[in-house]
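A.B. asks: need a structure here:
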Amino acid sequence: MSPQRSNRAQLVDGTLRCLERLPPERVTARVIADESGANLASITYHFGSKDELVTEAVIVGLDRWLAEIGRLVDAAAPGGTPQERFQAAISVVEQTRRDHEGLARTFLGAMAKAQHDERVRALLAEGFRRTRDDVARVLELGADAAGEDAGGLALALFDGLLFQALVDPGLAIEGERIVRALARLRGVMPTG
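C.D. replies: Coordinates of the predicted model:
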């Protein structure tokens, strides 16, 4: 007999399923409880509020997406240089972005909410700290402070492009266009 999943995990997974198929404004506490097979009151018990549950689910979903990206980069560029891994990551993010648009839209909403909600801000900040290290590891940028900073910049690049594409798919910069744009930026960056 396998161990039973916790009610908390059921709520997170149910929330992620809701985010995949519903616009964020239709993801209510009742919809999440129904999708999760959990009691409505368990949302408050485990998370304090629906917004905190959604934020935690977004972080879990983003962690899973990054793990998926890492696996695909490993498959596309096994033993590759950081440049090859970055190039593979561009392609992988492009391939997987549309599968995670609901998650990304809710992430954008959580970013806006964080400006007015300390608990949401704290959850997101912790997620960003962990993700910077994970991005640095996936791209093999190093485990030192400079590697973590580089991971943060790469994350900002991918998040920023993701947010722009959510606003208008015509704003998406993908594939070789990213490489050319980065080469142009590299030409104006100070050295040292």
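A.B. asks: make it CA atoms for all contacts and neighbour counts henceforth
C.D. replies: OK.
A.B. asks: Assign a three-state SS to residue 116, would you?
C.D. replies: What DSSP: H, G, I helix; E, B strand; the rest coil gives for residue 116 is coil.
A.B. asks: how near is it to residue 110?
C.D. replies: As judged by Cα to Cα, to the nearest Å, residue 116 and residue 110 stand 10 Å apart.
A.B. asks: Show me which of the two is the more surrounded one.
C.D. replies: Looking at residue 116 and residue 110 with other Cα atoms under 10 Å, you find the greater number of neighbours at residue 110, namely 23 against 10.
A.B. asks: list the contacts for that one?
C.D. replies: The neighbourhood of residue 110, defined by Cα atoms under 8 Å, 6 or more residues apart in numbering, consists of 55, 120.
A.B. asks: element containing it?
C.D. replies: Applying DSSP states H and E as the criterion places residue 110 in helix 101-114.
A.B. asks: Run a quick neighbour tally on residue 36.
C.D. replies: Using other Cα under 10 Å: residue 36 sits among 22 other residues.
A.B. asks: Give me the residue at the spatial middle of the protein.
C.D. replies: When the chain is reduced to its mean C-alpha position, the nearest residue by Cα atoms, centre = their mean turns out to be residue 62, at 3.0 Å.
A.B. asks: Spell out which residues sit in contact with it, please.
C.D. replies: Under the criterion of Cα under 8 Å, 6+ apart, the neighbours of residue 62 are residue 103.
A.B. asks: What helix or strand is it located in?
C.D. replies: Under the criterion of DSSP H and E, residue 62 resides in helix 50-76.
A.B. asks: let's see this one next to it:
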Amino acid sequence: MGQRDKLIDGAKRCLQELGYAHTTVRDITKVSGANLASIGYHFGSKDALLFEAMLEATTEWADKLKHVLASDAAHADPTQSRFESLWRSVIHTLDLDRPVFVTSLEVSTQAERHPLLRRELAGAQERARLELGNWLITPLDPLPEQTRRAVGSFHLTVLTGLVVQRLIDPDRAPTPTELSQALRLIADYDQRPNGRIRG
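C.D. replies: The predicted model follows:
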């Protein structure tokens, strides 16, 4: 493994164990076994290394999510709605990888002052919208890219909100059943001329 890969792996460990604000250059070099000069050579700064590590960790989680979605589609619980079954699997994956999302939120708050990070995160979000839409809609469905993106955008919005709520208060964060029920009620509301939800 080269110095760059060692630094990325070390930075990911530091982010998950220490957090963005408390990770120092010394921490990264100690955990990675890489030398101090290699941070500047490969990344330019500690912040740039941490940002890259966070994006890579998030990408790794997205790959896990893709497998979860594929498995969910193959082994869906017939007693649950497709939406409910999917989010039950997603929430399970979120809880298993909690440190990734703590890190992601912590690093994301730096985007306001780091234009390069903001651009990278914006690009990652757009890729997530498109990928989620393509994962959730079978390739056989003749839906346009704009529709697939809309589906992906909706699920990414739910995902982002769930991450924050489960990190703060997992016991009272929305359950898959509640999300599924709400979706049905909102769809019903959308069809009613008087604009009232009836539970």
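A.B. asks: After superposing, what score do the chains get?
C.D. replies: Superposed pair, TM-score by TM-score structural alignment, normalised by the length of structure 1: 0.82. Supporting alignment: 184 aligned residues with a Cα RMSD of 2.4 Å.
A.B. asks: Follow the chain on from the helix holding residue 110 of structure 1 and name the next helix or strand.
C.D. replies: Moving toward the C-terminus from helix 101-114 of structure 1, the next element (DSSP H and E) is helix 118-138.
A.B. asks: By how much does that following helix deviate from structure 2 on average?
C.D. replies: In the superposition against structure 2, helix 118-138 of structure 1 averages 1.3 Å from its aligned positions (mean Cα distance after the TM-score superposition for structure 1).
A.B. asks: Name the residues of whichever helix or strand comes after that helix that come out as buried.
C.D. replies: Helices and strands here follow DSSP H and E; after helix 118-138 of structure 1, the next one along the chain is helix 145-167. Judged by neighbour count using 16 or more other Cα atoms under 10 Å, the buried positions of helix 145-167 of structure 1 are 147-152, 154-155, 158, 161-163, 165-166.
A.B. asks: Check stretch 52-68 of structure 2 too.
C.D. replies: In stretch 52-68 of structure 2, counting by 16+ other Cα under 10 Å, buried: 52, 53, 54, 55, 57, 58, 61, 65, 66, 68.
A.B. asks: what do you get for stretch 75-89 of structure 2?
C.D. replies: 76, 84, 85, 86, 87, 88, 89.
A.B. asks: Now which residue in structure 1 aligns to the fifth one?
C.D. replies: When you say that, I think you mean residue 87 of structure 2. Residue pairing (TM-score structural alignment): residue 87 of structure 2 is matched to residue 90 of structure 1.
A.B. asks: Quick check: chain neighbours aside, which residue is closest to that match?
C.D. replies: The spatially closest residue to residue 90 of structure 1, leaving aside those adjacent along the chain, is residue 175, at 6.2 Å (Cα to Cα, 6 or more residues apart in numbering).
A.B. asks: for residue 178 of structure 1, same thing?
C.D. replies: residue 90 (7.8 Å).
A.B. asks: Tell me who's in contact with the one you found.
C.D. replies: Taking Cα under 8 Å, 6+ apart as the criterion, residue 90 of structure 1 is in contact with 174, 175, 178.
A.B. asks: Which of the residues you listed are conserved in structure 2?
C.D. replies: When the contacts of residue 90 of structure 1 are mapped onto structure 2 through the alignment and contacts are counted by both residues aligned by TM-score structural alignment, their matches' Cα atoms under 8 Å, the preserved ones are residue 175.
A.B. asks: Among the contacts of residue 90 of structure 1, name the ones in helices.
C.D. replies: Using DSSP state H, the members of the contacts of residue 90 of structure 1 that fall in helices are residue 178.
A.B. asks: Dump the contacts of residue 90 of structure 1 to JSON lines, plus neighbour count and distance to residue 32 of structure 1.
C.D. replies: Written out in JSON lines, the entries for the contacts of residue 90 of structure 1 read as follows (neighbours: other Cα atoms under 10 Å; distance: Cα to Cα, whole Å):
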{"residue": "174", "neighbour count": "14", "distance to residue 32 of structure 1": "34"}
{"residue": "175", "neighbour count": "16", "distance to residue 32 of structure 1": "36"}
{"residue": "178", "neighbour count": "16", "distance to residue 32 of structure 1": "37"}
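A.B. asks: tell me the average deviation of the helix or strand that contains residue 186 of structure 2 from structure 1 after fitting.
C.D. replies: When secondary structure is defined using DSSP H and E, the element that contains residue 186 of structure 2 is helix 176-191. Compared with structure 1 after fitting, helix 176-191 of structure 2 deviates on average by 2.4 Å (mean Cα distance after the TM-score superposition for structure 1).
A.B. asks: thinking again about what came up before, from the buried residues of stretch 75-89 of structure 2, which is closest to residue 29 of structure 2?
C.D. replies: For the buried residues of stretch 75-89 of structure 2, the minimum distance to residue 29 of structure 2 (Cα to Cα) is 36.3 Å, reached by residue 89.
A.B. asks: check which helix or strand covers the closest one.
C.D. replies: Here residue 89 of structure 2, judged by DSSP H and E, is contained in helix 82-96.
A.B. asks: and residue 134 of structure 2, how many neighbours does it have?
C.D. replies: Residues within reach of residue 134 of structure 2, counting by other Cα under 10 Å, total 17.
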